[in-house]
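[1] Next comes the sequence, and after it the predicted model I'd like to discuss.
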Amino acid sequence: MLEHGGNLRDAALRFGRDDWLDLSTGINPRWYPAPPLPDNAWHRLPEADPELARAAQAYYNAPLMLPVAGTQAAIQALPRLRKPSRVAVTAPSYAEHAHHWSDHGHTLTQTPYAELDAAVAANDVVVIVNPNNPTGATVPAALLLEWADKLAARGGWLVVDEAFGDTSQDNSVAAHSDRPGLIVLRSVGKFFGLAGIRLGFVAAHADLLRGLADLLGPWTISGPAQHIASAALRDQQWQAATREQLDASGERLRKLLAAHGIASNGTPLFQWWSEARPEAFWQHMAERGIWVRLFKQAARGIRLGLPPDEAGWQRLQTALNEWTNQ
């Protein structure tokens, strides 16, 4: 399996400590407070709840949505719904896309964001992470819709992974996902901080959603996950307060890094920068119990998420001071 953030067991085994400040994931450290569960939540088979789909459609402003066991489930399944195709996946970006589109007979090209326009003309499927993970790069919604129309005209797909899109809903293309060939992935794990319930959504044309649902099979979302997510998606007061808090925290992180000579980009949930010595920075932080995401292949750099509290902010600042002064 590919390496991902949040692997604190690996951190503990390697560095031998249990007081980790985990900044490796980009997940909101102040998660949605789960409501009490119904008495039978663990007893009943988790048949699909139409209220969950309706709550998601209202929150994401999408005509139709299919709940899935995290967007990872859709990422693994979508390549199986097409005959062998020419596929371009943005690079660098979330590595699971390229990993799975490289199977099932597809011909994969990993494409820098600057070359996407040409990739649309040369491929059957184009996969774009927007905003990008890990760099925070974005493509305007109007341009995405233009590309989607070009691909759909010859039976192609534009897959847009908006897992980090909750803090920039105005750039989402989910509202247009009823048109053939446009597929949008959304996650409750990042903004709501609920990665552990393994729930995401796919917005697409009804025919594609039926095929995806048949492939994934029954009972894909647990009853407790459905109950918690329905509450989170409807809680507009929590959502508004959280966007305001994340905007402020994201700007605080950007300014903190800038004060130490680090010019970063990102979203309110994380910052990214190309680091000249990424392994050394990662090692420095790990030795102080701060777990950051190291990228050492095509994109050599560091991704840093938000501390959960003031003690975490102070701990990060102290580690950055020591890095700068060494």
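    Cool, the structure landed.
[2] Only C-alpha atoms from now on, for both contacts and neighbour counts.
    Will do.
[3] All the helices of the stretch 151-300 of the chain, in order from the start?
    206-216, 223-234, 236-258, 278-286 (DSSP state H, counting those that start in this stretch).
[4] mind listing the strands for this structure?
    Secondary structure of the chain (DSSP state E): strands at 21-22, 65-68, 86-90, 107-111, 125-129, 157-161, 182-187, 200-203, 265-267, 270-273, 290-291, 293-296, 300-305.
[5] isn't residue 229 right next to residue 51, touching?
    No: in terms of Cα atoms under 8 Å, residue 229 does not count as a neighbour of residue 51; the distance is 10.4 Å.
[6] of these two, who's got more company?
    Neighbours per residue, other Cα atoms under 10 Å: of residue 229 and residue 51, the larger number sits with residue 229, 24 against 12.
[7] how far away is the more buried one from residue 54?
    For residue 229, the distance to residue 54 under the criterion Cα to Cα, to the nearest Å works out to 12 Å.
[8] what's the answer for residue 200, then?
    As defined by Cα to Cα, residue 200 lies at a distance of 14 Å from residue 54.
[9] what about the two, which has more around it?
    The residue with more neighbours, out of residue 200 and residue 54 and counting by other Cα under 10 Å, is residue 200; that gives 25 against 18.
[10] just checking, the more buried one touches residue 60?
    No: between residue 200 and residue 60 there is no contact, the gap being 11.5 Å when judged by Cα under 8 Å.
[11] Pasting the second one now:
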Amino acid sequence: MHRAYLKSPAADIQTAIDYLPHAEERLRKEVWQYLQSGSGQGLTSARNRKVFEDVSLMPRPLADVRGGNTRVELFGQSFSHPVILAPLAYQRLFHPDGETASAMAGVAQGGQMVVSSLASQLLETIIEAAGQPLWFQLYWQADRETTLRLVKKALSAGYSAVMFTVDAPVKQAAIALPKDVSAVNLEAPIALADATGASVVFDGWMKQAPGWDDLMWLRDQITVPLIIKGILHPADAEHAVSLGCDAVVVSNHGGRVLDGVPGSLQLLPDISRAISGKAKVLFDSGVRNGQDVFKALALGADAVMVGRPYIWGLASGGALGVAHVIRLMRDELEMTMALSGAKDLTAIRSGTYVYQA
């Protein structure tokens, strides 16, 4: 029998990570493993957390932070805080209300959500629930024509920015999906290119993966902001911006693609310096609380994306759980700012509030 969803935050939930056991006991074992697992031995997933833990905060007492705020403006939209809900696939695996619950919660808390190409609900349904323009995350669809049809579908539905994920060139479900859950916005599952007698990797998967020329082509096809997700090398960030991209997401996909790469936070300062003033810098991978958000902002991010923690909230209590996770992180961010003497996000980025080991 399915355990009932929380109708209000449980007394033991004081931080986002406190939702973890509540989510685990409400999900099937294989779904929980799909959500939590990293690639390989999980080295990158562990490294993401260690890098955050190795960054120290520097308190600055006696600072006047009255009237402080966490407001941020991104691509013509104003948000109450810099915590963005990252694109996660198949959210009806975690709660019947799926992506619509996450979108409603994100907007209700004054923030933004990025909807996955692999969403389990129609793009139109999700944005209608949100009541405001959301951002659309794009996976390459094996060829330009199919990819463009998907992008146009999102733009026609009212999505106001495209986040092109490039570190997982061909993405498929790593779990056997139940019959009532699928990537409903895609035309058909992406077929593996024929690699008979050749390398499955180089002549199969990578034969249909996008390249820099495809990025240039995509930039020419759309007028909305184009954000590139999955960049770790400063030279790649600079190249993407030179091709007209409006933002870069410093991300290792939460440790779910190539195991053994650096923690995203390690590369954030270098990438921020490389494209400073030319494009926005977003951060993703390993964020678990408001202090993590503060650290990423202090090291060069304009906004921070959170993934698994809001799904813990979704799995535990639907939209209410997601909204509570966001609120907890925002409260933690505000408290960290206040005790560090940073009145707003500009102050965080311009001051010396953290030290990397």
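    Arrived safely, thanks for sending. What you see is a predicted model; the values in this text were computed from it and never measured.
[12] what's the TM-score here?
    For these two chains in superposition, a TM-score of 0.31 is obtained (TM-score structural alignment, normalised by the length of the first structure); 152 aligned residues with a Cα RMSD of 5.6 Å.
[13] rewinding a little: with respect to residue 237 of the first structure, which of the strands of the first structure lies nearest?
    The closest approach between residue 237 of the first structure and any of these, judged by Cα to Cα, belongs to strand 182-187 at 19.2 Å.
[14] Next, count neighbours for the residue nearest to residue 294 of the first structure when sequence neighbours are not counted.
    Among residues not flanking residue 294 of the first structure along the chain, residue 302 sits closest, at 5.1 Å (Cα to Cα, 6 or more residues apart in numbering). If you count neighbours by other Cα under 10 Å, residue 302 of the first structure ends up with 25.
[15] What of residue 242 of the second structure?
    The tally of other residues near residue 242 of the second structure (other Cα under 10 Å) stands at 14.
[16] And residue 207 of the first structure, by the same measure?
    The number of residues packed around residue 207 of the first structure, counting by other Cα under 10 Å, is 10.
[17] just checking, what's the longest helix in the second structure?
    Longest helix in the second structure, counting residues (DSSP state H): helix 308-340.
[18] Moving C-terminal from that one, which element do we reach first?
    Moving toward the C-terminus from helix 308-340 of the second structure, the next helix or strand (DSSP states H and E) is helix 345-350.
[19] other SSEs contacting the next helix or strand after that next one?
    Read in the C-terminal direction, the helix or strand following helix 345-350 of the second structure is strand 354-356, with elements assigned using DSSP H and E. Other elements packing on strand 354-356 of the second structure under the criterion 3 or more Cα pairs under 8 Å, 6 or more residues apart in numbering; DSSP states H and E are strand 55-57.
[20] quick revisit: I'd like the strands of the first structure laid out as TSV, including distance to residue 242 of the first structure.
    Converted to TSV, the strands of the first structure look like this (distance: least, Cα to Cα, whole Å):
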stretch	distance to residue 242 of the first structure
strand 21-22	20
strand 65-68	23
strand 86-90	29
strand 107-111	34
strand 125-129	23
strand 157-161	21
strand 182-187	16
strand 200-203	19
strand 265-267	14
strand 270-273	15
strand 290-291	24
strand 293-296	24
strand 300-305	15
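[21] Please name whichever of these is nearest to residue 240 of the first structure.
    Put simply, out of the strands of the first structure the one that sits nearest residue 240 of the first structure is strand 265-267, at 16.5 Å, with distance taken as Cα to Cα.
[22] Sort out which residues of the closest one are buried, please.
    Using 16 or more other Cα atoms under 10 Å as the burial criterion, the residues of strand 265-267 of the first structure that qualify are 265-267.
[23] repeat for stretch 101-108 of the second structure
    Of the residues in stretch 101-108 of the second structure, those scored as buried under the neighbour-count criterion (16+ other Cα under 10 Å) are 101-107.
[24] Any chance of CSV for the residues you listed, columns secondary structure and distance to residue 273 of the second structure?
    CSV is the format used below for these (DSSP: H, G, I helix; E, B strand; the rest coil; distance: Cα to Cα, whole Å):
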residue, secondary structure, distance to residue 273 of the second structure
101, helix, 36
102, helix, 33
103, helix, 32
104, helix, 35
105, helix, 33
106, helix, 30
107, helix, 31
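[25] so how far is residue 218 of the second structure from residue 154 of the second structure?
    Taken as Cα to Cα, the spacing of residue 154 of the second structure relative to residue 218 of the second structure amounts to 14 Å.
[26] Give me the more crowded residue out of those two.
    Neighbours were tallied for residue 154 of the second structure and for residue 218 using other Cα under 10 Å; the higher tally belongs to residue 154 (26 against 18).
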